[in-house]
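K.L.:
Fold the following.
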Amino acid sequence: MRRLGSVQHKIPCVFLTEVKEEQSRKRDCQQFQVVATENVNPVALEANIHCAVATEKIDGTCCYVTLHKGRPHLCKGFSWNVEEDFKTVPEAWIPAHRVQHHNGHPVPDEHGHIPGWVPVQKDNKQYCWHCSVLDPEGMAVLVLRPGVDDEDELEVAAVPLADLLEQTLELIGTNVNGNPYGLGSKKQPLQCLVSHGSVGVRNPPSVDFQQLTSWLRESPEGRVEGIVWHCSDGTLIKVHRHHLGLRWPDEETRLGARPVVVHVDGPLGEFIDSKDLFSSFSRLNGQRFGRLRDIQFDL
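P.N.:
From the prediction side, this is the model:
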């Protein structure tokens, strides 16, 4: 699939939404929930969503690859909440691309947030799961993506960071968002990155409230967190199961049920006996598994 637009800011829902004073199905600490009405968002219609490319919304935490100190670097999200805590912005923080500026300074959105990115640092424990997908030299990352020869098959591959410049990706795995895709275990944690827009949706339903709800509830292809539509003008539009009152995850996920092959050739030499993910995957190079949760490493 061709490279699609980067997700770096809040994406509007395909339907107009309303707020209900009920416990959120998505966030335990949130005492309200945002639900979709049956009216299609005018923003989606203006962007010609009916001709857009539908991709699977991946449940993880967002990352961004960009240059830092002259070399490709993996960055994680950092949202500066101006109204509530006046959080000090890290020195290396950069704002997301779609953040508005006034007099050269970033402007908060309607929630008082200024989303952006900070470089992942290997010596900082809060980045340990991000760092686990980096090779020992920090020049390549482990990526989960559709296979080249079989559109239903996935592959785990080592990809140079330089090949992912200015792209955003989703970190998924054992220690991310409750691990809906069943990757690894507490004894053998497993994380990887998925490029935004890389996992397509086959035969997506029409942009209609009832049809989308039925597809997400009943179709095997609909066992996804949601859909992100990539419109020809660069606009991104989404729908989440929670917007439609549906549970997530619900039974086995579509991504987690797909077969996967490992294509990780290295690292070699001094790293071959280590327990980092690159070494572990290199020992499985060429092997195929029936689904993501079947990937296991020999201890």
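K.L.:
From here on, just use CA atoms for contacts and neighbour counts.
P.N.:
Noted.
K.L.:
Secondary structure of Leu171: a helix, I assume?
P.N.:
No: assessed with DSSP: H, G, I helix; E, B strand; the rest coil, Leu171 is strand; it does not lie in a helix.
K.L.:
Quick check: closest non-adjacent residue to it.
P.N.:
Nearest non-adjacent residue to Leu171, counting by C-alpha to C-alpha, 6 or more residues apart in numbering: Leu193, 4.6 Å away.
K.L.:
Touching, Phe278 and His263? I think so.
P.N.:
No: with contact defined as C-alpha atoms under 8 Å, Phe278 does not count as touching His263 (10.7 Å).
K.L.:
So for these two, which sits in the more crowded spot?
P.N.:
Counted by other C-alpha atoms under 10 Å, Phe278 and His263 do not tie: Phe278 has more neighbours, with 27 against 18.
K.L.:
Could I get the contacting residues of Phe32?
P.N.:
For Phe32, the contacting residues are Val19, Lys20, Glu21, Glu22, Gln23, Ser24, by C-alpha atoms under 8 Å, 6 or more residues apart in numbering.
K.L.:
and what of Trp215?
P.N.:
By C-alpha under 8 Å, 6+ apart, the residues touching Trp215 are Pro205, Glu221, Gly222.
K.L.:
swap the cut-off to 7 Å and go again
P.N.:
Taking C-alpha atoms under 7 Å, 6 or more residues apart in numbering as the criterion, Trp215 is in contact with Pro205, Gly222.
K.L.:
Three-state assignment for it, please.
P.N.:
Under three-state DSSP, Trp215 falls in the helix class.
K.L.:
quick one: it and Asp208, what's the gap?
P.N.:
Distance of Trp215 to Asp208, given as C-alpha to C-alpha, to the nearest Å: 10 Å.
K.L.:
One more: Ala47?
P.N.:
Counting by C-alpha to C-alpha, the gap from Ala47 to Asp208 is 16 Å.
K.L.:
circling back: quick one: residues in contact with whichever strand or helix holds the residue nearest to Leu171.
P.N.:
According to DSSP states H and E, Leu193 maps onto strand 191-195. Strand 191-195 has contacts (C-alpha under 7 Å, 6+ apart) with 129, 132-133, 142-145, 168-174.
K.L.:
Kindly recompute the last result at 6 Å.
P.N.:
Here strand 191-195 makes contact (C-alpha atoms under 6 Å, 6 or more residues apart in numbering) with Val133, Leu142, Val143, Leu144, Leu169, Glu170, Leu171, Ile172, Gly173.
K.L.:
How about stretch 47-66?
P.N.:
The list of residues contacting stretch 47-66 from outside it, by C-alpha under 6 Å, 6+ apart, reads 72-76, 165-172, 197, 199-201, 225-231.
K.L.:
Buried ones among those residues?
P.N.:
Neighbour-count burial within these applies to 72-76, 165, 167-172, 197, 199-201, 225-231; the criterion is 16 or more other C-alpha atoms under 10 Å.
K.L.:
compare with the first, here's sequence two:
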Amino acid sequence: MNHLGSVQQKVPCLFVTRVTEEPSAKRERQPFKVLATETISQKALEADIYNAIPTEKVDGTCCYITTYKGRPYLWARLDRKPNKQAEKRFKRFLYSADNSEGFTWNIEEDFRTVPECWIPAKEIEHCNGKPFPDENGHIPGWVPVEKNSKQYCWHTSVVDYEFELGLVLKPHTEETGLLEISPVPLSHFSEHTLELIGTNINANPYGLGSKKHPIHLLVPHGIFQIKNVPALNHTDILAWLDGCKEGKIEGIVWHCANGSLIKLHRHHLGLPWPIAHPNLISQPVVVDFSGDKYGYNFQPNTLFHYFSKLDGQRFNSLRDIIGDYDQIS
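P.N.:
Have a look, this model is predicted:
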């Protein structure tokens, strides 16, 4: 499984964007939309976007694999955000007529505290040796997901720290158009990022599992490469996302040769998301879970135990996997 780029900073848009004064379809209570113009951004051009690898943008929450307590661990995204007073000042600055000189942050006093184990994302800017906020006033970062964490219980459901495994959704290695759910060593994704998707993440746009029987999976970033990619212009990409079966995705992320990532979301083009039948759930999926062959003894009532009992089974869609632990002993 080849790795592409990782999300370690805010990912810029393919096109130069403009702001319109109408309610956002993406974020509640945001009184404006951010839409793409027809001009490719300078950042995209500098990253050699025309030779980049286009991949499906999967809708979930970002995770990171790196060492903690001497072992590979799953880390959850946690951005350090400004406190109320600093946020008010920053918003006044953003909406002011003259904001050309930039906003002055006091890193020591303007931001909320984070856990001691918090680490900043690798590629964010630094000022005087300290992590510096992005254009939204946030400092992207990570916190380790402990085994019995209640706050990150959906994260913990996709890792088995005893066997150092992650529960991964990826393309089947041999059959084109087939998805595969399998356990993969966490060390395989060391220093890389993945997307956590499922029942209780981002309103579950893929319709996985149910409230009674939730299902969550890890998707390595860049794993779903787009084969029939449209030309890099506003018109062709809009037509592809709006009218092509393969285009029924949240967006596109281009992985550039220099490690940069460039993205385009459906909302940038005025298209809705979520949609009724996204491409990810239109593909069959097989469970390749050979845990018993390696002596794994997964805990009952876990996703790992559940899928290990489904080893070899094939489903028409991810939505056909019900996640009922009680029916499998």
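K.L.:
tm score of chain vs chain?
P.N.:
Superposed pair, TM-score by TM-score structural alignment, normalised by the length of structure 1: 0.95. Supporting alignment: 298 aligned residues with a C-alpha RMSD of 1.6 Å.
K.L.:
From the chain's centroid, how far away is stretch 242-262 of structure 2?
P.N.:
Taking C-alpha atoms, centre = their mean, to the nearest Å, the mean C-alpha location of stretch 242-262 of structure 2 is offset from the chain mean by 13 Å.
K.L.:
residues in structure 1 aligned with that stretch?
P.N.:
Under TM-score structural alignment, the match for stretch 242-262 of structure 2 in structure 1 covers residues 217-237.
K.L.:
again with stretch 209-222 of structure 2
P.N.:
Here stretch 209-222 of structure 2 aligns to structure 1 at residues 184-197, judged by TM-score structural alignment.
K.L.:
Which secondary structure elements does the host helix or strand of Ser182 of structure 2 sit against?
P.N.:
Element membership for Ser182 of structure 2 (DSSP H and E) is strand 179-185. Counting contacts by 3 or more C-alpha pairs under 6 Å, 6 or more residues apart in numbering; DSSP states H and E, strand 179-185 of structure 2 packs against strand 165-171, strand 285-287.
K.L.:
can you put these in a markdown table and add distance to Pro300 of structure 2?
P.N.:
Below are those laid out as a markdown table (distance: least, C-alpha to C-alpha, whole Å):
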| stretch | distance to Pro300 of structure 2 |
| --- | --- |
| strand 165-171 | 15 |
| strand 285-287 | 18 |
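K.L.:
Name the nearest residue to the counterpart of Phe307 of structure 2 in structure 1, ignoring sequence neighbours.
P.N.:
Applying TM-score structural alignment, one finds that Phe307 of structure 2 aligns to Phe281 in structure 1. Spatially, and ignoring its direct neighbours in sequence, Phe281 of structure 1 is nearest to Val264 (6.1 Å; C-alpha to C-alpha, 6+ apart).
K.L.:
corresponding residue for that neighbour in structure 2?
P.N.:
Aligned by TM-score structural alignment, Val264 of structure 1 pairs with Phe289 of structure 2.
K.L.:
Looks like that match contacts Ser308 (just checking).
P.N.:
Yes: look at Phe289 of structure 2 against Ser308 with C-alpha atoms under 6 Å: they come within range, at 5.2 Å.
K.L.:
hmm, who's touching the match of stretch 242-262 of structure 2?
P.N.:
By C-alpha under 6 Å, 6+ apart, stretch 217-237 of structure 1 touches 11-14, 49, 52-57, 215-216, 238-241, 253-254.
K.L.:
Are any of these buried, and if so which?
P.N.:
Buried subset of the contacts of stretch 217-237 of structure 1 (neighbour count, 16+ other C-alpha under 10 Å): 12-14, 49, 52-57, 215-216, 238-241, 253-254.
K.L.:
need the longest helix for structure 2.
P.N.:
Using DSSP state H to define each element, structure 2 has its longest helix at helix 84-95.
K.L.:
who touches that one?
P.N.:
Outside helix 84-95 of structure 2, the residues within contact range by C-alpha under 6 Å, 6+ apart are Asp110.
K.L.:
For the residue nearest the centre of structure 1, list the residues it contacts.
P.N.:
Nearest residue to the geometric centre of structure 1 (C-alpha atoms, centre = their mean): Glu170, 2.5 Å. Glu170 of structure 1 sits next to Gly60, Thr61, Cys62, Cys63, Leu193, Val194 when contact means C-alpha under 6 Å, 6+ apart.
K.L.:
Just the ones of the contacts of Phe32 of structure 1 in strands?
P.N.:
Using DSSP state E, Val19, Lys20 are the members of the contacts of Phe32 of structure 1 that sit in strands.
K.L.:
returning to what we had before: any idea how far the residue nearest to Phe281 of structure 1 lies from Glu155 of structure 1?
P.N.:
According to C-alpha to C-alpha, Val264 of structure 1 and Glu155 of structure 1 sit 9 Å apart.
K.L.:
And for Leu246 of structure 1?
P.N.:
29 Å.
K.L.:
So between the two, which is more surrounded?
P.N.:
Comparing Leu246 of structure 1 with Glu155 by neighbour count (other C-alpha under 10 Å), the higher total belongs to Glu155, at 23 against 15.
K.L.:
any idea what that one aligns with in structure 2?
P.N.:
Matched by TM-score structural alignment, Glu155 of structure 1 corresponds to Glu180 in structure 2.
K.L.:
now Met139 of structure 1
P.N.:
Structural alignment (TM-score structural alignment) places Met139 of structure 1 against Glu164 in structure 2.
K.L.:
Repeat that for Gln121 of structure 1.
P.N.:
In structure 2, the residue matched to Gln121 of structure 1 (TM-score structural alignment) is Glu146.
K.L.:
hang on, its match is in a helix, isn't it?
P.N.:
No: assessed with three-state DSSP, Glu146 of structure 2 is coil; it does not lie in a helix.
K.L.:
From Val145 of structure 2, how far off is the closest residue to it other than its chain neighbours?
P.N.:
Leaving aside its sequence neighbours, Glu146 of structure 2 sits nearest to Thr156 (C-alpha to C-alpha, 6+ apart; 7.4 Å). Computed as C-alpha to C-alpha, the Thr156 of structure 2 to Val145 of structure 2 distance reads 7 Å.
K.L.:
same deal with Leu269 of structure 2?
P.N.:
Per C-alpha to C-alpha, Leu269 of structure 2 is found 35 Å from Val145 of structure 2.
K.L.:
do the same with Glu125 of structure 2
P.N.:
Distance from Glu125 of structure 2 to Val145 of structure 2, counting by C-alpha to C-alpha: 25 Å.
K.L.:
the more surrounded of these two?
P.N.:
With neighbours defined as other C-alpha under 10 Å, Glu125 of structure 2 and Val145 compare such that Val145 has more, 21 against 15.
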